[in-house]
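Chemist: Pasting a predicted model and its sequence here:
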Amino acid sequence: MASGLAALLDDVAAIAKLAAASLDDVTAAAGKAGSKAIGVVVDDAAVTPGYAMGFTPERELPIVWKIALGSLRNKFLFLLPGALLLSAFAPWAVTPILMVGGAYLCFEATEKILEALMHATDGQEDTPQVEQLAQSSAEIEAQKVAGAIRTDLILSGEIMAIALATVADRPFAIQAGALVLVSLALTAGVYGVVGLIVKMDDVGVHLAKRGSAVTRGFGRGLVKSMPHVMQTLSVVGTAAMLWVGGGILVHGLEHFHLDTVPHFIETLSEKAHHAPVLGAVAAWLTFAAGSAVVGLLIGGVIVGILHLIPGRKH
C-alpha cells in the first residue's frame, strides 16, 4: 500500500514537472511573440483613444471598456481559432487575408484625412451645444465603438499573425497557449493605457484642487495640455493606420514576389540605417513613411471607387 502511494506521488510529481515545463515553454513563446508584435501594439494604443474623444467624462471609461470587450471577442472568437486553423490547414491564405485587412486600414485612414480636409475647407464648425448633444447620443457612441472594434479586428489580426509566425515551429498546444497569453496581456496593456490617457484630464482636475502649489500647477498644466495630447494622438492614430496597413501590403507584395515597391522602400531604409546618428530609428521612420505613402495611394484608390458607387452615403 505504501509503495503504491509512493508510486502515485511520483507520478503526480512527474506530471507536475511536465506541466511546469510546458507552462515555461508557453510563457517563453508568448514573450517572444509579444515582443515581435510590439510595433503594432503601439499603433493600436495610438489609434484607440480617438474613439473616446469628445464624449462626456462619465462615458469615457465605459466606452473604453466596451472596446476592450470587443477586442477580446475579436481575438478569442475569431482571430485565435482562425489563426490556428489557417496555420494548420491553409497557411497560404494568411497573407491574402492580412492584405485585405491592411487595405481596409488604408481606406479608413484616407477617408479620415479627406473628411478632415473637406471640413477645414468648408470652414463649418458645430456649436459646442450641438456637438455635445451629438457626441452624448447612444447612436453616435455605438457607431464609434463599432468603428473602434472593426479597426481593432485588423490590428489584432496583424498582432496574431506576427505572434503565430514567431511560434510557428512549436507544437500546436504551445502555439495556442502562447496566443492566448499574448491576447490577454496585450489587450490588458493597450486598453489600460488607453483608459489612463482618456482620464488624464480628470486626474489633472483632481491634482489642481489639492496639495502643494507645485501639485496644483502640475494639475492645471495637465488639464490644459490634454486636448493637444488627444489631438496629437488622433493624428498619430490616423498615420499609424496608414503605415501599418501600408506595411501589411508591402510585405504581402514581397511575399508574392512583386518586389519593385518593397525593394525600393527597403533600399531607402537601408541607406537611412547608415545615418551617423540614430541609424536604426531613421531606417524605421523611412520604412514607415514609405509604407504610409503606399497606404495613402491604395486608400485613395479604394475611396475613389467607393465614392463612385451610386447611392453610397458620404
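Modeler: Structure received.

Chemist: contacts and neighbour counts: CA atoms only from here.
Modeler: Will do.

Chemist: State the helix or strand in which Ile298 lies.
Modeler: When secondary structure is defined using DSSP states H and E, the element that contains Ile298 is helix 279-307.

Chemist: actually Ser225, not the one I wrote
Modeler: Secondary structure from DSSP H and E places Ser225 in helix 213-255.

Chemist: Give me the distance between that helix and the centre of its chain.
Modeler: Here helix 213-255 is found 12 Å from its chain centre; the criterion is C-alpha atoms, centre = their mean, to the nearest Å.

Chemist: what does stretch 117-129 give?
Modeler: Offset of stretch 117-129 from its chain centre (C-alpha atoms, centre = their mean): 29 Å.

Chemist: picking that back up, just checking, next helix/strand downstream of the helix holding Ser225?
Modeler: Beyond helix 213-255 toward the C-terminal end (DSSP H and E), the next one is helix 260-273.

Chemist: List the contacts of the nearest residue to Arg220 once chain neighbours are set aside.
Modeler: The shortest distance from Arg220 to any non-neighbouring residue, by C-alpha to C-alpha, 6 or more residues apart in numbering, is to Ala208 (5.5 Å). By C-alpha atoms under 8 Å, 6 or more residues apart in numbering, the contact set of Ala208 is 215-220.

Chemist: what's the one helix or strand Leu105 maps to packed up against?
Modeler: With secondary structure defined by DSSP H and E, Leu105 is part of helix 94-122. Using 3 or more C-alpha pairs under 8 Å, 6 or more residues apart in numbering; DSSP states H and E as the contact criterion, the secondary-structure elements in contact with helix 94-122 are helix 80-89, helix 138-166, helix 213-255, helix 279-307.

Chemist: The structure to be compared is supplied as follows:
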Amino acid sequence: MATGLLALLDDVAALVKASAASLDDVPTQVAKTTGKVSGIVIDDTAVTPKYVVGLDPKREVSIIYQIAKKSLINKVLYLGPAALLLGYFAPGVIPYLLMVGGAYLCFEGYEKVHSLFSKSAHVAADGPPEDLKVITPQELEKERVGSAVRTDFILSAEIMAIAYATVTQSPLANQIVVLVVVAIFITLAVYGFVALIVKADDLGVHMAQERFRPLTRKIGRGLVKSMPTFLVVLGYIGTAAMLWVGAEIIAHGLPFLHHPLESLTHSLEDIPVLGWLVKVLVLALGGTVLGAIIAQVIGLGSKLFRRSTEKTAHEKP
C-alpha cells in the first residue's frame, strides 16, 4: 500500500512539473502575441481619444474607464471564450469572421475620411434650425461611448483571435492563461496611455504654474499649446490605421491579395522602412476603396428598403 501511495505521489509530482514547465512558456507566448498585434494596438490607441475630445473635461477619465471596462469584459467574457470554442469546433470560420471585422474597420475608416472632405458633412450657417439634431451632453456621451465600444469590439476580436492563433498547439490551461493575460495587459496599456494623452493638457496647465521653475513652466505651456494639434494628428493616424489594419486583415485571408502584397514587401526588403511605408500606403488606399464600396452598397440598400417601406405604407387601405 505504501508503494502504491509513493507511486501516486510520483505521478502527481510529475504532473505538477509538467504543468509548471508548460506555464513557464506563458510570458514568451504573451510577448509574441503582443508583438503580432502591435498594429491593432496602435490603431486602438490612436482612434479612442477622438471619442473623448469635445466632451466635459471633468468626465474624460470616467468615459475612458467606461470604455476600458467594457473592452476588458468583452475580451475576457465573450471574445476569449468564443475564440476557444470556435478554434475547437469550427477553426475554419475564424478567418472569415476576422475579414468581416476588417471590412467593418474599412467602412468606419472611409466614413471618417468622407466626413473630412465631404461638403455635406458640414451644416451651412444659414441652414434651417429644424435640420439640426439637438441632444443633451449625457446623450452625446452615451453615443460616443457606444461608438467607441463598437469599434473596440472589432479590434479586440482581432487581438483575441491572433492571441489564440499563437497558442493553438499549447495545452488548454496555457491557452486560457495567455488569452486572459493578453486581454488585461493590452487593455490596461491602451487605455492607460489614452488617459495620459487626454489629460496631458491638464498636466501642462499644472506645470505652467508660477511655483515651478521657468523650464518646467515653459514645458507646461508648450504641452498645452501643442495638444490640440497633436490630437488632430492622432485622429488622422487613427483613421489611417483603421483603414490599414482592416485591409491587412482582409488581404491576409485572401491568397490572391496576400501573395502580391508579400511580393511587394520582399522587393523592398533592402530598405525595410520604405517597404513598410509602401505596404501601409497600399493597404490604406485599398481599405478606403473597399470602405467606399461598402458605403455605396449600404446606401443603396437603405434607399431600396425605404422605398419598399413607403410603397407598402401607401398600399395599405
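Modeler: Cool, got the structure. Quick caveat: nothing in here was measured; it's all calculated off a predicted structure.

Chemist: coming back round to it: want to try JSON lines for the contacts of Ala208 of structure 1, with neighbour count and distance to Phe264 of structure 1 as columns?
Modeler: Putting the contacts of Ala208 of structure 1 into JSON lines (neighbours: other C-alpha atoms under 10 Å; distance: C-alpha to C-alpha, whole Å) gives the following:
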{"residue": "Thr215", "neighbour count": "16", "distance to Phe264 of structure 1": "51"}
{"residue": "Arg216", "neighbour count": "18", "distance to Phe264 of structure 1": "52"}
{"residue": "Gly217", "neighbour count": "16", "distance to Phe264 of structure 1": "50"}
{"residue": "Phe218", "neighbour count": "16", "distance to Phe264 of structure 1": "47"}
{"residue": "Gly219", "neighbour count": "24", "distance to Phe264 of structure 1": "48"}
{"residue": "Arg220", "neighbour count": "19", "distance to Phe264 of structure 1": "48"}
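
Chemist: Helix 260-273 and the helix holding Ser225 of structure 1, what's the angle between them?
Modeler: Going by axes from the mean of the first three to the mean of the last three C-alpha atoms, to 10 degrees, helix 213-255 of structure 1 is angled at 130 degrees with respect to helix 260-273.

Chemist: what helices or strands is helix 213-255 of structure 1 leaning on?
Modeler: Counting by 3+ C-alpha pairs under 8 Å, 6+ apart, helix 213-255 of structure 1 packs on helix 38-47, helix 94-122, helix 200-208, helix 260-273, helix 279-307.

Chemist: Nearest to Ala2 of structure 1, out of the helices and strands packed on helix 94-122 of structure 1?
Modeler: Taking C-alpha to C-alpha, helix 80-89 is the member of these nearest to Ala2 of structure 1, at 45.4 Å.

Chemist: returning to that earlier point: mean shift of the helix holding Leu105 of structure 1 relative to structure 2?
Modeler: Superposed on structure 2, helix 94-122 of structure 1 shows a mean distance to its aligned partners of 1.5 Å (mean C-alpha distance after the TM-score superposition for structure 1).

Chemist: Could you tell me the angle between that helix and helix 279-307?
Modeler: If you take the same axes, to 10 degrees, helix 94-122 of structure 1 sits at 80 degrees to helix 279-307.

Chemist: Need the residues that contact the following helix or strand past helix 94-122 of structure 1.
Modeler: Taking DSSP H and E as the definition, the helix or strand that follows helix 94-122 of structure 1 towards the C-terminus is helix 128-136. Under the criterion C-alpha under 8 Å, 6+ apart, residues 54-56, 140-141 lie in contact with helix 128-136 of structure 1.

Chemist: Same check on stretch 250-264 of structure 2?
Modeler: Contacts of stretch 250-264 of structure 2 from elsewhere in the structure, counted by C-alpha under 8 Å, 6+ apart, are 95-96, 98-99, 102-103, 275, 279.

Chemist: follow-up on the earlier one: for the contacts of Ala208 of structure 1, which pairs are in contact in structure 2 too?
Modeler: By both residues aligned by TM-score structural alignment, their matches' C-alpha atoms under 8 Å, these still in contact after alignment to structure 2 are 215-220.

Chemist: Could you export those as TSV, including distance to Ile67 of structure 1?
Modeler: Converted to TSV, the kept ones among the contacts of Ala208 of structure 1 look like this (distance: C-alpha to C-alpha, whole Å):
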residue	distance to Ile67 of structure 1
Thr215	33
Arg216	33
Gly217	33
Phe218	30
Gly219	28
Arg220	29
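
Chemist: From the residues you listed, pick the one nearest Ser269 of structure 1.
Modeler: Within the kept ones among the contacts of Ala208 of structure 1, the smallest distance to Ser269 of structure 1 is 40.3 Å, found for Phe218 (C-alpha to C-alpha).

Chemist: ok, the closest one - contacts?
Modeler: For Phe218 of structure 1, the contact set (C-alpha under 8 Å, 6+ apart) comprises 204, 207-208.

Chemist: Could you give the number of residues near Thr95 of structure 1?
Modeler: By other C-alpha atoms under 10 Å, 18 other residues sit near Thr95 of structure 1.

Chemist: before we move on, the earlier item: farthest-apart pair in the contacts of stretch 250-264 of structure 2, please.
Modeler: The largest separation in these, counting by C-alpha to C-alpha, is between Tyr96 and Gly275 at 27.3 Å.

Chemist: When the two are compared, which one has more neighbours?
Modeler: With other C-alpha under 10 Å as the criterion, Tyr96 of structure 2 and Gly275 differ in neighbour count, and Gly275 comes out ahead with 17 against 14.

Chemist: how close does that one sit to Thr265 of structure 2?
Modeler: 5 Å (C-alpha to C-alpha, to the nearest Å).

Chemist: can I assume Gly220 of structure 2 is in contact with His206?
Modeler: Yes: using C-alpha atoms under 8 Å, Gly220 of structure 2 is in contact with His206, at 7.2 Å.

Chemist: Okay, buried residues for the helix holding Leu105 of structure 1 please.
Modeler: Applying a neighbour-count criterion of 16 or more other C-alpha atoms under 10 Å, one finds 94-96, 98-111, 113 buried in helix 94-122 of structure 1.

Chemist: center of structure 1 - which residue?
Modeler: Asp44 (2.3 Å; C-alpha atoms, centre = their mean).

Chemist: separation between it and Lys112 of structure 1?
Modeler: 16 Å.

Chemist: And Leu186 of structure 1, by the same measure?
Modeler: In this structure, Leu186 of structure 1 lies at 26 Å from Lys112 of structure 1, with C-alpha to C-alpha as the measure.
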